[in-house]
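# Quick one, structure for this:
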Amino acid sequence: MAKDPKNDKSSRDTHYATLRRQVRDAKRERGEIPTPQPQRHRKPAVDWTPPQLAPDQVQLYGLHTVRAAIENPERKLIKLSVTQNALVRLDIGPVDQLGFPVEIVSPQDLDKVLGPDAIHQGVMLETRPLPARRLDALKDNPLLLVLDQVTDPHNVGAIMRSAVAFGAGAVITTMRHSPTESGVLAKSASGALELIPYIQITNLADALEELHKLGFYSVGLDSEGPAPMEETLSGDRIALVLGSEGKGLRQKTRDTVNALARLDMPGAIKSLNVSNAAAIALYATRQHLMKRKA
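Model prediction:
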């Protein structure tokens, strides 16, 4: 008697393998996963070198990131490279009305430019960096976030998302030992880079002193801080200061802030990733400011 294909294990395995391949191919077409090169032509990822960009040029990628950049009136856009599928998903209207060139490309074309590990989702936008902002333009914002040499662009991008979520007026960081505006930073921020000023300053201690003159009370987060954060916050304008991954705040920063505070954690782990600590600190500070305003 012939076997029922539905009950045959080999047939089922073949069927599921075909479905998995179809899903994988669809994701590659959308640029959600890297497109593999033929084995005989493939080179190790370490052989890929990013293209040299001019100081006034940034390459952004990912659907949320690019859509937010296009919708930002402060962005000066140069060129959009996009797959046909991603253009539909981007949903930005007729290309002939955008006011900048649009090139239809393949996912492989974007892989060559952005590298094999970039999850570009089939879209890349060439643009100018956002205009620089001055600290004195922030005097009307009640909450600022200051980063003391946080180097990982993924962490800074995640911090930006939290800063936007809790209504911070800016993310301030140093020019040295901090990520510049880039595709990796913007992708990690998932659109938040377009919604909050990212201000890079030369000297952090001088910047904190300037913020003090503008009426901000600066609080540095330190796991060994003398008091819990909730007991340390003071005033109607707060500048939260977070240190780098591993090392924390530099000694000069510790000496410059108005106060040091800790996040009390009752569990066995007493320290958090800087982006997680930033989110908790932003929430606590927003609660403080709301009580002051009530």
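
# Every contact and neighbour count from this point should use C-alpha atoms.
OK.

# tally of neighbours for the nearest residue to residue 29 once chain neighbours are set aside?
Leaving aside its chain neighbours, residue 29 sits nearest to residue 107 (6.5 Å; criterion: CA to CA, 6 or more residues apart in numbering). Neighbour count of residue 107, defined by other CA atoms under 10 Å: 25.

# so how far is residue 250 from residue 107?
To residue 250, residue 107 is 43 Å away according to CA to CA, to the nearest Å.

# And for residue 121?
With CA to CA as the criterion, residue 121 and residue 250 are 38 Å apart.

# Give me the more crowded residue out of these two.
Comparing residue 121 with residue 250 by other CA under 10 Å, the one with more neighbours is residue 121, at 25 against 13.

# Wait, that one touches residue 62, no?
Yes - when contacts are counted by CA atoms under 8 Å, residue 121 is listed as touching residue 62 (5.3 Å).

# Quick one: list the elements packing against whichever helix or strand residue 199 is part of.
Using DSSP states H and E, residue 199 sits in strand 198-201. Counting contacts by 3 or more CA pairs under 8 Å, 6 or more residues apart in numbering; DSSP states H and E, strand 198-201 is packed against strand 171-174.

# ok so, going back, so what touches the strand holding residue 199?
The contact list for strand 198-201 (CA atoms under 8 Å, 6 or more residues apart in numbering) reads 132-135, 170-175, 207.

# of those residues, buried ones?
135, 170-174, 207 (16 or more other CA atoms under 10 Å).

# of all those, which comes closest to residue 75?
residue 170 (17.2 Å; CA to CA).

# sorry, back to before: in whichever helix or strand comes after the strand holding residue 199, which residues are buried?
The helix or strand immediately downstream of strand 198-201 is helix 204-213, counting by DSSP H and E. For helix 204-213, a neighbour-count test (16+ other CA under 10 Å) marks 204-205, 207-209, 211-212 as buried.

# Next, format those residues as JSON lines and append distance to residue 139.
Listed next are the buried residues of helix 204-213 as JSON lines, based on distance: CA to CA, whole Å:
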{"residue": "204", "distance to residue 139": "17"}
{"residue": "205", "distance to residue 139": "18"}
{"residue": "207", "distance to residue 139": "13"}
{"residue": "208", "distance to residue 139": "13"}
{"residue": "209", "distance to residue 139": "13"}
{"residue": "211", "distance to residue 139": "8"}
{"residue": "212", "distance to residue 139": "10"}
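
# Following up with a second sequence; could you model it the same way so I can compare the two?
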Amino acid sequence: MPGNSKRRGAMRKEGTKKGMVVGSGGQRRRALQGKGPTPPAEMRPGHPAARKAARSATGAGKSGKGGGGGRATAGNRRKPGDGETPETVLGRNPVVECLRAGVPATALHVAIGTTTDERVAEAVHLAADAGISILEVPRHDLDRITGGALHQGLALQVPPYEYAHPDELLEIASESPESGLIVALDGVTDPRNLGAVVRSVSAFGGHGVVVPQRRAAGMTAVAWRTSAGTAARLPVARATNLTRTLREYATAGFMVAGLDAEGSVSLDDFELAADPLVLVIGSEGKGLSRLVKQTCDVTVSIPMAGPVESLNASVAAGVVLAEIARRRRR
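This next block holds a predicted model:
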């Protein structure tokens, strides 16, 4: 009978369907045991729903301990760096400029075999005087660190900037014997503009700068370099919601004045300059955003004699801050 392996002279070949087959999990008593029904998504380790449930549970525990307050206090302010990663400055001129400006670097990487010139010698000398670690590394390692970008044999490791909290600026300005002066930037995305504004605020007696957390320039090494080291002395804060921060400053007794090409008050007639003031500066292209502009108590325009529609954000800040300082001296 076909298929009858018990007949006389019959032989069962390997690989037939009879018996256990590789990948079948075994049969009968030798079969693999099932793991039971699939658990819900919230209970599967590594599943997005499980991570979301864990975050929700953690957030609930923190809110229970914090007393239900939504406003940041000294105990739950953002940590230094605001979640940013260290930055690497590449090239001989940028590295030397950062070291001259006092950027708080952590390490100077020098490629082995790099041709020494006055810039390399100055970078090593400045790093040694500042107590910065100087590391000689093979060129291929420096290529890997910099992601293959042009580095000219020098790379400077810069840690994330330690931002202040907006409430800290309010405390500093309120405790000052002079009228408080804070500058807020709305939508300024060029770090060179930010660094120049920080330098002007420090030069004209301001107490700090506030920048939005999103869609705005941060205190990168470029901003550090442009500020010419003043960022080490003037606090820069990041606001999660700039409109809400401005309202809190207004509640504390500060006048909020925004720069606008069609402002209701000319800079020549800006009598509020001597009062506790928050000066808001928008981007050169878009200006102040709608909500920020509505939050301002007054909008100020800069009178210009030439056919120029607008000024660069840092230039406009320097002009207005100089006028505020002049009025306060009077």
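
# hmm, back to that, would you mind giving the buried ones among the contacts of strand 198-201 of structure 1 as CSV with distance to residue 236 of structure 1 added?
Shown next, in CSV, are those (distance: CA to CA, whole Å):
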residue, distance to residue 236 of structure 1
135, 17
170, 16
171, 18
172, 19
173, 22
174, 25
207, 19
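
# Quick check: of these, which lies closest to residue 93 of structure 1?
Using CA to CA, these come closest to residue 93 of structure 1 at residue 170, 30.7 Å.

# Would you mind giving the contacts of strand 198-201 of structure 1 as TSV with distance to residue 100 of structure 1 added?
Below are the contacts of strand 198-201 of structure 1 laid out as TSV (distance: CA to CA, whole Å):
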residue	distance to residue 100 of structure 1
132	23
133	25
134	29
135	32
170	29
171	29
172	31
173	31
174	33
175	30
207	37
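
# from those, which single one is nearest residue 12 of structure 1?
So of those, ranked by how close each gets to residue 12 of structure 1 (CA to CA), first place is residue 171, at 53.2 Å.

# Could you pull up the residues touching the counterpart of that closest one in structure 2?
Applying TM-score structural alignment, one finds that residue 171 of structure 1 aligns to residue 209 in structure 2. Going by CA under 8 Å, 6+ apart, residue 209 of structure 2 touches 182-185, 198, 201, 234-237.

# now residue 209 of structure 2: how far from residue 172 of structure 2?
12 Å.

# Ok, residue 131 of structure 2 next?
30 Å.

# what about these two, which has more around it?
Between residue 131 of structure 2 and residue 172, counting by other CA under 10 Å, residue 172 is the more crowded of the two (15 against 11).

# Relative to structure 2, which residues correspond to stretch 198-206 of structure 1?
Counting by TM-score structural alignment, stretch 198-206 of structure 1 corresponds to 236-244 in structure 2.

# first vs last residue of the matching stretch, how far apart are they?
So stretch 236-244 of structure 2: terminal residues 17 Å apart, CA to CA.

# Compare the contacts of residue 209 of structure 2 with structure 1 and list the ones that remain.
Retained in structure 1 by both residues aligned by TM-score structural alignment, their matches' CA atoms under 8 Å are the following of those: 182-185, 198, 201, 234-237.

# Which members of those define the maximum pairwise distance?
185 and 234 (15.0 Å).

# And these two? Which one has more around it.
Of the pair residue 185 of structure 2 and residue 234, residue 185 is the one with more neighbours under other CA under 10 Å, namely 26 against 18.

# Hmm, residue 211 and the more buried one touching each other?
Yes - using CA under 8 Å, residue 185 of structure 2 is in contact with residue 211, at 5.2 Å.

# Residue 81 of structure 1: neighbouring residues, count only.
Residues within reach of residue 81 of structure 1, counting by other CA under 10 Å, total 22.

# quick one: what's aligned to it in structure 2?
By TM-score structural alignment, residue 81 of structure 1 lines up with residue 109.

# That match and residue 142 touch, don't they?
Yes - counting by CA under 8 Å, residue 109 of structure 2 touches residue 142, with 7.5 Å between them.

# follow-up on the earlier one: shared neighbours of residue 121 and residue 62 of structure 1, anything?
Joint contacts of residue 121 of structure 1 and residue 62 (CA under 8 Å, 6+ apart) do not exist.

# And the strands in structure 1, which stretches?
Taking DSSP state E as the test, the strands found in structure 1 are 58-61, 77-82, 102-104, 123-127, 143-148, 171-174, 198-201, 217-221, 238-243, 259-261.

# tell me which strands and helices the third one is in contact with?
Going back to what we said before, that points to strand 102-104 of structure 1. Using 3+ CA pairs under 8 Å, 6+ apart: strand 102-104 of structure 1 touches strand 77-82.

# Go through structure 2 and flag its longest helix.
When structure 2 is parsed with DSSP state H, its longest helix is helix 48-66.

# which helices and strands sit right next to that helix?
Looks like helix 48-66 of structure 2 contacts no helix or strand (3+ CA pairs under 8 Å, 6+ apart).
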